[in-house]
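Undergrad: Dropping the sequence and predicted coords here.
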Amino acid sequence: MLLGLLFGLAGMGSSSAAIALPLIGDEFGIGVGGATWTISLYTLMLAVTTAVYGRVSDLVGVRIPLLVGIGLMTGGALVAALAPTYSVLLVARLLQGAGAAAVPTLGVAVLSARYAGPMRGLALGRLAATAAAISCLGPLVGGVVEHAFGWRAVMALPILGALVLPLIWRALTGEGTGASLDVIGAVMVAATAAGLVLLVQSPSTGGLVALLGTLLIVFGAPAVVWWVRRRPHGFLPMSVVRNPVVVSSAVAASAIPAAWFALLIGVPAVLVAEGWETWQVGLLLVPSAVVALFVPRFAGPLIDRVGPAASIAAAAVGASLALLLAALGTRLVSPPLLGLVVVVVTVIFGMAQPALSVAVGDAVRGEERGVALGVATLFFMVGGSVGSAFVGGLGDVVGIPLSLVALAVLPLLGAGVMVPQVRRSRVLA
């Protein structure tokens, strides 16, 4: 529960900030599309540094990397709250995301090491549910704080995560293998992932950003492949990236946070444009926080019964349908429909995240669990960055409803990726 609270506060760095995007855009004269970079860059750094923390935890244990991560998250939040310019705000959000990335990877690693079998699925489900509930309260908390103190106070909310660390310190391990960290591999992966996000967000920022994103992908992807072959035990271990369960599960599950972050951007933007106050938007999303608390009651047993592969596939299909309903809701500006869709995606997220952790944790050896979970979380959170970039980039050009329709294709592709794994699990059963 404490790890879930910490996870949720890290997630609140996006959910509470999303409610303030229109105000940030007005403050710096950049519009909502430009302000979306504060979410996209945050989730990008959250994604690309998760695997770093996973690898470091294998080497030196959980305590030091979690302490560093919380320090970066709180420091970045403070700088963001005091940022005098938009450029400083973006740098602060990068630091904040780089720190917050420690929480999901290390939290999952701690629970995966402490529990096994059905209890692991239950524990991971409770972790995801608590995190989702706190994150879902982010828009309401952010709206209330913004209404009372302004958007800068919203940026400072993740500082509360520092208060949780002393409560869980004794449960964290401080020992690792003592091996070295592949810094070059980490930079290559980060650059390639950044290229994808830049390319997706480029419709609202121009051709230069699109060109930069394309170059990073074109040169980065082959470079990562070459480096993995040269350093098979480096940042992306060959045994992990060649594991079909890890790769297919991570790719498919990445569509779930894409839907989640797309709604975090799209729903507030549409309703605030219609004259809603930020706290009113947050109040609309409160039911999703309540529902999130009950997800572990069925998510863990369901994953144990049908298997993580089928759970991820079902979640991907559900996410696609939810995005189509969200497109209709934003088109009609229907608050009840949008609130219902957020509830549905919350349930889906609460099932997909622990299913991914169970699938990856069971597919690798114990000494590789940390880095494998880090790689899986990297894919998972890159999906979130792509989702926010989709709405902030493409949505700024064609409108939020059409951007959600286009994004709905991604979860269907993810479900297709899981088909061979689902069939294999049924044969083995």
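TA: Happy to help now that I have it. Everything quoted here is computed from the prediction, not taken from an experiment.

Undergrad: Could you use CA atoms for every contact and neighbour count after this?
TA: Will do.

Undergrad: would you list every one of the helices in the stretch 51-200 of the chain?
TA: Using DSSP state H, counting those that start in this stretch, the helices of the stretch 51-200 of the chain run over residues 63-82, 86-100, 102-114, 118-149, 151-155, 165-168, 183-201.

Undergrad: and the comparison structure, right after this:
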Amino acid sequence: MNLPHAPTAPAPPVPRPGAALAALAAAQFTVMVATSNVNVALPRIAAGIGLSDGATTWVVNAYGLAFGALLLAGGRAADLLGRRRVLLIGLGLFAVASLVAGLAGSASVLIAARAVQGVGAAAIAPAALALALALFPPSPGRSRVLGVWGAVSGAGAAGGVLLGGALTQAWGWPWIFHSVALGTVLVLVTVVVLVPRTADRAAGRFDLLGTAAVTLALTCLVWGLTTARGTGWTDARVAAALGGSLLLLVAFAVIEMRRPDALLPPRLFATGRVAAGNLLMALLGSVWIALFFFLPLYQQQVLGQGPLLTGIGQLPLAAANIIGASLAPRISRRLGATATLTAALLTEATGLLWLSRISADGSFAADVLGPSILVGLGLGIAFVLLTALAVEGVAARDAGLAGGLVNTTRQVGGAVGLAALATLSGSVTAHAAVHGPHLEALTSGYRTAFTISAWVVAGTAVLALLLARRAGHPGPARATTAALPSTDAADPARLSRTG
């Protein structure tokens, strides 16, 4: 189906760009909250509606599977159908699914509602980012957008644990979904009021065949990885899913080379920086999502904290993340993007290595507080710079797709990392349980996960240096452009072309 591109006059600047950015950031915050608010409530959810161990896992996996698999399709749909329109549809779907999840009385309804939440999130995330980039001109306005985006993304992930713990302990697990439904409705209303209506869309044909191939490939990949956490890597279903994913990705590459309106057009990777940014974001995501899985488990299962205390324990990490994301543009202008990114990743790696020294008879103050601050600072800065790199030089017509791609790499990277680390951690715990106490065995598994995470992030820092040289940014002065990209997608005069 061809989507027409009607010519329009340049739109005037947005009268309240700060308020519009706040509304769009709230949409991103809502999506990030939903990725982590369920983790701390899983024991209560399982007891409340009688979930088996496998079904409990899919309360988390269903959301991540739909979210990760459909982000590219959501980003391209936003470019072609209108970003504001797709954002509002995504928010409406997200709100309804959240309400149904809170009212669910059976495992099947809850898991289905979580999957629909993921579909809504896949529409929200790329559309909101593309609209946010369109609100402000290039540097320094772009740095403001990316700083806010980094802050709300990290704060949303940590805040989800706090919200989930507080609501579960106070009013019961259904309220983690009811609160998200209410919050999403408020966000939808603010977007309607504050984000300007636009009248134009990008030209082109929706790549149905390519979209189907990559969506099925990502579905098989994420499903195989998440299932491997419970069944092991040698399970026949896991092998079939991963093999099918590889074949579908090859088919997707062949399809894209032959289509004039490809889902991932070659022009998106012309500078090399989009590919570099997404590769590094995938590595960062592999550790990011695992962090918010293992850290609450250690606090609850080893330190004995309840849901509320576990959530409160995420506040230092969230505060450090917000500070890091807010300072990232300023530090980058002074030191250069390459130096800043490398320092941020090494700071995060140091915090994770510190976490690898947790003990079975430890405490939050001694074992978690200090490293959480280091991890949060590094994560906040790195997220801002990598998001900037992944959208640098992207034309306005592809802004939604670029936003979908960077979210996809983070989400899929997270699925890969969590599956691998959970399997490794479980193996270490099982082996240690034969020779020692249960709590010490659990702690050994978590220590292993944090150790591997630290080395992954340190390796990412080295890779960032190598990629910076290849991209022509060997020194701080020239590398600053990678942190503060200049792209027509950020021009308010082109807002009518962002949907």
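TA: Nice, I can see it. What you are looking at is a predicted structure, and each value in this text was computed from that prediction instead of being measured.

Undergrad: Tell me how the two chains score on TM-score.
TA: A TM-score of 0.89 describes the superposed chains when it is computed by TM-score structural alignment, normalised by the length of the first structure; 428 aligned residues with a Cα RMSD of 2.7 Å.

Undergrad: ok, back up a step: would a markdown table of the helices of the stretch 51-200 of the first structure with mean neighbour count be doable?
TA: Shown next, in a markdown table, are the helices of the stretch 51-200 of the first structure (neighbours: other Cα atoms under 10 Å):
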| stretch | mean neighbour count |
| --- | --- |
| helix 63-82 | 22 |
| helix 86-100 | 25 |
| helix 102-114 | 23 |
| helix 118-149 | 25 |
| helix 151-155 | 24 |
| helix 165-168 | 12 |
| helix 183-201 | 22 |
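
Undergrad: right, so of those, which gets closest to residue 397 of the first structure?
TA: Of all the helices of the stretch 51-200 of the first structure, helix 183-201 sits nearest to residue 397 of the first structure, with 10.5 Å by Cα to Cα.

Undergrad: Counting by contacts, list what that closest one packs against.
TA: Helices and strands touching helix 183-201 of the first structure, by 3 or more Cα pairs under 8 Å, 6 or more residues apart in numbering; DSSP states H and E, are helix 37-48, helix 207-230, helix 369-389.

Undergrad: For the second one, list every residue counted as buried.
TA: Neighbour counts using 16 or more other Cα atoms under 10 Å place 209-210, 212-217, 220-221, 223-225, 227-228 of helix 207-230 of the first structure among the buried residues.

Undergrad: Contacts for it next, please.
TA: Identification of contacts with helix 207-230 of the first structure by Cα atoms under 8 Å, 6 or more residues apart in numbering yields 185, 188-189, 191-200, 202-203, 234-238.

Undergrad: try it again with 7 Å
TA: Defining contact as Cα atoms under 7 Å, 6 or more residues apart in numbering, one finds that helix 207-230 of the first structure is touched by 185, 188-189, 191-192, 195-196, 198-199, 202, 234, 236-238.

Undergrad: got the angle between it and helix 183-201?
TA: Using axes from the mean of the first three to the mean of the last three Cα atoms, to 10 degrees, the direction of helix 207-230 of the first structure lies 150 degrees away from that of helix 183-201.

Undergrad: can you check the shortest one too?
TA: Orientation of helix 37-48 of the first structure against helix 183-201 (the same axes, to 10 degrees) gives an angle of 140 degrees.

Undergrad: Which strands or helices does helix 37-48 of the first structure pack on?
TA: Judged by 3 or more Cα pairs under 7 Å, 6 or more residues apart in numbering; DSSP states H and E, helix 37-48 of the first structure is in contact with helix 86-100, helix 183-201, helix 369-389.

Undergrad: Name the residue closest to the centre of the first structure, please.
TA: By Cα atoms, centre = their mean, the first structure has its centre lying nearest to residue 381, at 3.6 Å.

Undergrad: Contacts only, for the counterpart of it in the second structure.
TA: When the second structure is aligned by TM-score structural alignment, the residue opposite residue 381 of the first structure is residue 411. Taking Cα under 7 Å, 6+ apart, we find residue 411 of the second structure in contact with 68, 285.

Undergrad: can you do 8 Å?
TA: 64, 67, 68, 282, 285.

Undergrad: circling back to that earlier point, quick one: the residue nearest to the centre of the first structure from residue 96 of the first structure, how far?
TA: 15 Å (Cα to Cα, to the nearest Å).

Undergrad: equivalent range in the second structure for stretch 218-231 of the first structure?
TA: Mapped onto the second structure using TM-score structural alignment, stretch 218-231 of the first structure covers residues 246-259.

Undergrad: Please, which helix or strand holds residue 442 of the second structure?
TA: Assigned by DSSP states H and E, residue 442 of the second structure belongs to helix 438-470.

Undergrad: Which secondary structure elements does that helix sit against?
TA: Against helix 438-470 of the second structure (3+ Cα pairs under 8 Å, 6+ apart) you get helix 273-297, helix 337-355, helix 399-435.

Undergrad: and the first one, how far from the first structure on average?
TA: Comparing helix 273-297 of the second structure with its match in the first structure after superposition yields a mean distance of 1.6 Å (mean Cα distance after the TM-score superposition for the first structure).
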